[in-house]
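Participant: Sequence below, structure please.
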Amino acid sequence: MANPVVDTRLSKRFDKWDFDRNGLLEREDFEQEAARIARSFGKPSDAPEVAALRDAFHALFDYLAAATEGSASSLSREEFEKAAGDLIYNQGEAAFNRALGPVVSGLVGLCDKNDDGQINGEEFQSWLTALGLDTTSAKDAFQQVDTNGDGELSQEELLAAIRQYHFGQLDVELLG
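Facilitator: From the prediction side, this is the model:
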């Protein structure tokens, strides 16, 4: 079941993560994404929360690579879109959460200044401005993602927002 919005967003994701622009996603590309995010938060590469994010991106790459019939060391655009599309279209919410939950947890670890395991409006604004969004848009995005209206974002709300983004139900891009 193809969905043009999902397909476009997966293609965009491939382009963003292909750091060396060689037309393949490699483990190093996922490591570079983690490093880019950490730098945007001003975190040193040896910080424990950066290591957690890097490990989460490695695990995501490994998950996607294992889902293909090609090389486990790289993913072509077609392989990535097929594996990620299968995760979104066919495997359901639980599989999506298992694959992306550690990445979201790593992101929360970078911006959760009060260490309560949730993201408040100020922390969320820091997250999105680190990804390049302006302050006003970040505030508006928080309102869209805070589905229960409690002023805090749980990992579950963040994962739901990422799923909704990929299905075109939300225009808040949380993964940069």
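
Participant: going forward, measure contacts and count neighbours with C-alpha atoms only.
Facilitator: Noted.

Participant: And the strands in this structure?
Facilitator: Using DSSP state E, the strands found in the chain span residues 24-26, 74-76, 119-120, 152-153.

Participant: For residue 51, find the nearest of these.
Facilitator: Proximity to residue 51 (Cα to Cα) singles out strand 24-26 among those, at 18.0 Å.

Participant: Show me what the closest one packs onto, helices and strands only.
Facilitator: Counting contacts by 3 or more Cα pairs under 8 Å, 6 or more residues apart in numbering; DSSP states H and E, strand 24-26 packs against strand 74-76, helix 77-89.

Participant: Here is the second sequence; please produce its structure so I can put it next to the first one:
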Amino acid sequence: MLSELQITKLERFFYVLDFDRNGIIEKEDFIGIAENLCILWRIREGEEKYEEIQKRFEDGWNHFNLFVNNNDGKANWDHWIHFAEEVIVNGDEEIFTQYVDEFVGEIFDNFDADNDGYINLDEYIDLLVGYRIEVRFAAKSFRKLDRNHDDLISRGELIRAVKEFFRSDDPDAAGNWLFGRAVLSD
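Facilitator: So this is what the prediction gives:
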């Protein structure tokens, strides 16, 4: 059974993915995120990079839809919370690890702009802006996720944060800061 904190975090992530805020996660939400990033990065429709970003987010949708295993191509709150509880929070460790690895891989594919294998503060802010997450707490969130304080988030640090975000019931876990302001912070 999910704790109150876990439900709150899963709700936060649901609304991160529900880009148009209509209560349903669908392909159009992933395309909206891609379009938002193209605007942020000043990439115009018709450019090769634009098409590449659109394709990456369509692929992201396909992976998400495959994991949620929803045949109608839409995930409402009930679909999401059932999937999250059964697969992400309480599911098989191997499937969870695959989900986390793919999720972290997509973040690096999309936001490691300089391809150095790390997410720096500017790239993290792009992630927040791209997903329309309030950036007011970006610096504090980044510091929490950067556990070794080298001003970079490594793949290992991000994997740990994602695992904590989804599975930890500790209100002080650094992973609670993954999507900006901590879930239960002041």
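
Participant: so what's residue 89 of structure 2 up against?
Facilitator: Residues in contact with residue 89 of structure 2 (Cα atoms under 8 Å, 6 or more residues apart in numbering) are 2, 96, 166-167.

Participant: Quick check: the farthest pair among the residues you listed?
Facilitator: Spanning the widest gap among those are 2 and 96, at 15.8 Å by Cα to Cα.

Participant: Do you have the helices of structure 2 handy? List them.
Facilitator: For structure 2, the helices defined by DSSP state H cover 4-17, 27-40, 48-68, 77-83, 93-111, 121-130, 138-145, 155-167.

Participant: can you list the ones you listed in a markdown table and add distance to residue 180 of structure 2?
Facilitator: Formatted as a markdown table, those follow (distance: least, Cα to Cα, whole Å):
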| stretch | distance to residue 180 of structure 2 |
| --- | --- |
| helix 4-17 | 10 |
| helix 27-40 | 17 |
| helix 48-68 | 21 |
| helix 77-83 | 21 |
| helix 93-111 | 15 |
| helix 121-130 | 7 |
| helix 138-145 | 6 |
| helix 155-167 | 12 |
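
Participant: For residue 181 of structure 2, which of those is the nearest?
Facilitator: helix 138-145 (6.4 Å).

Participant: Which part of structure 1 matches that closest one?
Facilitator: Across structure 1, the stretch matching helix 138-145 of structure 2 (TM-score structural alignment) is residues 138-145.

Participant: Can I get the contacts of residue 89 of structure 2 in CSV including distance to residue 87 of structure 2 and neighbour count?
Facilitator: Listed next are the contacts of residue 89 of structure 2 as CSV, based on distance: Cα to Cα, whole Å; neighbours: other Cα atoms under 10 Å:
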residue, distance to residue 87 of structure 2, neighbour count
2, 12, 16
96, 7, 17
166, 11, 23
167, 11, 21
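
Participant: Between the strands of structure 1, which one is closest to residue 46 of structure 1.
Facilitator: Per Cα to Cα, nearest to residue 46 of structure 1 of the strands of structure 1: strand 24-26, 21.6 Å.

Participant: Measure the mean distance from the closest one to structure 2 post-superposition.
Facilitator: Averaged over the aligned pairs, strand 24-26 of structure 1 sits 2.9 Å from structure 2 after superposition, using mean Cα distance after the TM-score superposition for structure 1.

Participant: Measure how far that strand is from the centre of its chain, please.
Facilitator: With Cα atoms, centre = their mean, to the nearest Å as the basis, strand 24-26 of structure 1 stands 16 Å off its chain's centre.

Participant: Likewise for stretch 148-157 of structure 1?
Facilitator: On Cα atoms, centre = their mean, the centre of stretch 148-157 of structure 1 falls 17 Å from that of its chain.

Participant: What residues sit buried inside that stretch?
Facilitator: 152-155, 157 (16 or more other Cα atoms under 10 Å).

Participant: Check those residues against residue 170 of structure 1 and report the nearest one.
Facilitator: Relative to residue 170 of structure 1, the closest of the buried residues of stretch 148-157 of structure 1 is residue 157; by Cα to Cα it sits at 12.5 Å.

Participant: which residues does residue 162 of structure 1 contact?
Facilitator: Contacts of residue 162 of structure 1 (Cα under 8 Å, 6+ apart): 172-175.

Participant: switch the cut-off to 10 Å
Facilitator: Shown in contact with residue 162 of structure 1 (Cα atoms under 10 Å, 6 or more residues apart in numbering): 96-97, 100, 104, 145, 156, 168-175.
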